[in-house]
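**Student:** Compute the structure for the input listed below.
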Amino acid sequence: MVLINYLLMCLIFGTTFLAIKLGIDAGAPPFFSAGLRFLAAGGILLSYMVARRRASFSLLLRKEMLLTGAGLTFGVFATLYWAEQYLSSGIAAILSATAPLMILLLQTFLTRQRLSLSSVAGCLLGTVGIVLLLLPGITMSFSKLWVLGCAAVLLGQVFYSAGTVYSRRVVQRFRDESPIALNAAQMIYGGALLLILSLFTEKVDPTVIFTPHAILPLLYLIVLGSMTGHTIFYWLIAKTNPVFPSTWLYISPLIALCVGAVLYGEPISLVSVFGGITIIIGIIVINLDNLKVRVVQMRK
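**Tutor:** Here you go, the predicted structure:
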């Protein structure tokens, strides 16, 4: 059951990038559709947890939920949705896989600890992979918006790393609360912030939003991407350990790259594929020490 749920989670997370792309290409405003996605998903999940008496709406009164939502949802997905107007879903997914690298660099900066040899090697591999991934787009069809899109996704991972480091403290502070409820609360705040951003930057046309080409990807992202995928993620943490479910970052980006190319005809080059694989290898090398420790613990 663990393996089946893990593979399902990787497949869901790997296809969300294409779903975002489909909605945006259908004319859905990026910030509005992102905000609607997370506000709806978070609201449904938190209401369900409250109905099961496993959470309380008073959770929304805590400033920690606002700050976590600003990092993990608003900062990450405002940049990702905007960038996918100009990037393929596969490229966006691979660039999003740099999150562990960003987390490592932020933690190193905050703790002022020296990086291990494997971490340094992983960072170098990840950097080389990013260059290889972006090289075809820069040399063959240079576009300022394309470059800005790539930079936006990378900026989003900086938000993600800050939100992740902060959320670990929040989880410790709210040990009696369900992780699913905490995630739902931060999604509500992140979604609300995205809708506020949309209010000042976008013109929303309901006749476009509620067309099948725009609404179906949105529903997929709400039900499967945000509700089902994250619920499976926390279920796996409870059944295994915190590291194993996070390895979806090694698999889902390559799924996204292949799905975008096969189902949506997104352009892909061998250099980009090699760059994507190099990034994934770099992320694995960065986490090598943690993975070894978890394997030893599981054997015991």
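
**Student:** C-alpha only now, for contacts and for neighbours.
**Tutor:** Noted.

**Student:** Buried residues, stretch 164-176. List them.
**Tutor:** Buried residues in stretch 164-176, counted by 16 or more other CA atoms under 10 Å: Thr164, Val165, Tyr166, Ser167, Val170, Val171.

**Student:** got it, and stretch 93-113?
**Tutor:** Under 16+ other CA under 10 Å, the buried positions of stretch 93-113 are 93-106.

**Student:** which residues are contacting it?
**Tutor:** 14, 17, 114-115, 123, 126, 130, 150, 153-154, 157-158, 160-162, 164-165, 249-250, 252-254, 256-257, 276, 279-280, 283, 286 (CA atoms under 8 Å, 6 or more residues apart in numbering).

**Student:** Stretch 262-275 now?
**Tutor:** 88-90, 128-136, 260-261.

**Student:** that older thread, pull out the buried members of the contacts of stretch 93-113.
**Tutor:** For those, a burial check counting by 16+ other CA under 10 Å picks out 14, 17, 123, 126, 130, 150, 153-154, 157-158, 160-162, 164-165, 249-250, 252-254, 256-257, 276, 279-280, 283, 286.

**Student:** let's see this one next to it:
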Amino acid sequence: MKKETKIWVAFIAVCIIWGSTYLAIRIGVSKMPPFMFAGTRFLAAGTLMLLFAKIKGLEFPKKFIDIKNIAIVGLFLLLGGHGLVVWTEQWVASGIASILVATVPLFMAIIEFIKPNGIKLSIKGWTGLLVGFLGVVFLTLSKSSAVIDIKGTVFLLSASLLWAMGSVYQKTFEATGSTVTHIGIEMVAGGISLLILGLSIGEASRFAFSTTGLAAMLYLIFFGSIIGYSSYIYVLQNWPSSKAGTYAYINPIVAVILGALILKEPLSLRMIFSTVIILFGVILVQTSKTNQ
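**Tutor:** Sure, this is the predicted structure:
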């Protein structure tokens, strides 16, 4: 197989696998308490990633400050961002969750704009922000109970904000060690913190493995975390980040289709139109950055 073909296979894998994780999460939290479900997933995946790195002789971070910074990223992304997504998917459809999480680039643009010496937004960028958030409003204000309530919207937008904060923070430091070890540390930090949170609110009494819940967790560990991340790293190493990041435009489409086909989640014209509006806003913001 030619290298370019391998890159495209990896990219398609990222689009499909990461788009399908919303479905797996929705199935998992219907059988297990959310934070312990997510915590077990990331602790297991992170441990496996670090073991793989050790066996392969990959470099680990050499300084405590590097480990601390990497762990902080894991707390933002996984405890904050992912934790709120998992919590919200207890009552919000997986397709809807994926649509609102697609707003992450909008929040990243805002954070990068307001931070000291931040990136200025062009008219195109501001237009993209306006369009993207209008899409959120259009989706949320639907009178149909099959869409989403205000509480779910607030939680998912908060998840997107925290994920964006972690992503921007990650750009503020350069840590020693390989990318694989960084991901492993992020997952372990996020997994432990999610488990602690779950235990602190009494999820232990409700935590029990079921066939369906275990299958969802194993899928998320091996496909969502290990194969998905590895494929994305491979794509990122061979394509510009702007091109590699276009998977984010496809994930919501995959999630909505899978949710409708497998879980019979409602699929309305309002959902489709909202998705188009939000993704169009994201594209405007992203392309405004590359054109500066």
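
**Student:** returning to what we had before: mind putting the buried residues of stretch 93-113 of structure 1 into CSV with secondary structure and distance to Tyr81 of structure 1?
**Tutor:** Supplementary listing: these in CSV, determined by DSSP: H, G, I helix; E, B strand; the rest coil; distance: CA to CA, whole Å:
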residue, secondary structure, distance to Tyr81 of structure 1
Ala93, helix, 11
Ile94, helix, 15
Leu95, helix, 13
Ser96, helix, 12
Ala97, coil, 16
Thr98, coil, 17
Ala99, helix, 16
Pro100, helix, 20
Leu101, helix, 21
Met102, helix, 20
Ile103, helix, 21
Leu104, helix, 24
Leu105, helix, 24
Leu106, helix, 24
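
**Student:** can you put those residues in JSON lines and add distance to Leu45 of structure 1?
**Tutor:** As requested, those are arranged in JSON lines below (distance: CA to CA, whole Å):
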{"residue": "Ala93", "distance to Leu45 of structure 1": "25"}
{"residue": "Ile94", "distance to Leu45 of structure 1": "28"}
{"residue": "Leu95", "distance to Leu45 of structure 1": "28"}
{"residue": "Ser96", "distance to Leu45 of structure 1": "25"}
{"residue": "Ala97", "distance to Leu45 of structure 1": "26"}
{"residue": "Thr98", "distance to Leu45 of structure 1": "28"}
{"residue": "Ala99", "distance to Leu45 of structure 1": "25"}
{"residue": "Pro100", "distance to Leu45 of structure 1": "27"}
{"residue": "Leu101", "distance to Leu45 of structure 1": "30"}
{"residue": "Met102", "distance to Leu45 of structure 1": "29"}
{"residue": "Ile103", "distance to Leu45 of structure 1": "27"}
{"residue": "Leu104", "distance to Leu45 of structure 1": "30"}
{"residue": "Leu105", "distance to Leu45 of structure 1": "32"}
{"residue": "Leu106", "distance to Leu45 of structure 1": "30"}
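
**Student:** what sits against the residue nearest to the spatial centre of structure 2?
**Tutor:** Centroid check for structure 2 by CA atoms, centre = their mean gives His82 as the closest residue, at 6.4 Å. Residues in contact with His82 of structure 2 (CA under 8 Å, 6+ apart) are Ala159, Trp163.

**Student:** To which residue of structure 1 is it aligned?
**Tutor:** His82 of structure 2 maps onto Phe77 in structure 1, with residues paired by TM-score structural alignment.

**Student:** Could you measure from that match over to Val120 of structure 1?
**Tutor:** 28 Å (CA to CA, to the nearest Å).

**Student:** coming back round to it: which SS class is the match of His82 of structure 2?
**Tutor:** Three-state call for Phe77 of structure 1 (DSSP: H, G, I helix; E, B strand; the rest coil): helix.

**Student:** Could you pull out the strands in structure 1 for me?
**Tutor:** In structure 1, no strands are defined using DSSP state E.

**Student:** longest helix anywhere in it?
**Tutor:** With secondary structure taken from DSSP state H, structure 1 has its longest helix at helix 144-173.

**Student:** helices and strands around it, which ones?
**Tutor:** helix 63-69, helix 76-83, helix 89-96, helix 99-111 (3 or more CA pairs under 8 Å, 6 or more residues apart in numbering; DSSP states H and E).

**Student:** can you redo these as a markdown table with distance to Gly42 of structure 1?
**Tutor:** Shown next, in a markdown table, are these (distance: least, CA to CA, whole Å):
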| stretch | distance to Gly42 of structure 1 |
| --- | --- |
| helix 63-69 | 11 |
| helix 76-83 | 15 |
| helix 89-96 | 22 |
| helix 99-111 | 22 |
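
**Student:** which ones are touching whatever residue of structure 1 lines up with Phe37 of structure 2?
**Tutor:** The equivalent of Phe37 of structure 2 in structure 1 is Ser33 (alignment by TM-score structural alignment). By CA under 8 Å, 6+ apart, Ser33 of structure 1 lies in contact with Leu218.

**Student:** if we go to 10 Å?
**Tutor:** Each residue near Ser33 of structure 1 by CA atoms under 10 Å, 6 or more residues apart in numbering is listed here: 20, 23-24, 39, 81, 191, 194-195, 198, 204, 209, 214-215, 217-218, 221.

**Student:** ok, so what distance separates the closest residue to Leu193 of structure 1 other than its chain neighbours from Ala261 of structure 1?
**Tutor:** Nearest non-adjacent residue to Leu193 of structure 1, counting by CA to CA, 6 or more residues apart in numbering: Phe74, 6.4 Å away. Distance of Phe74 of structure 1 to Ala261 of structure 1, computed by CA to CA: 28 Å.
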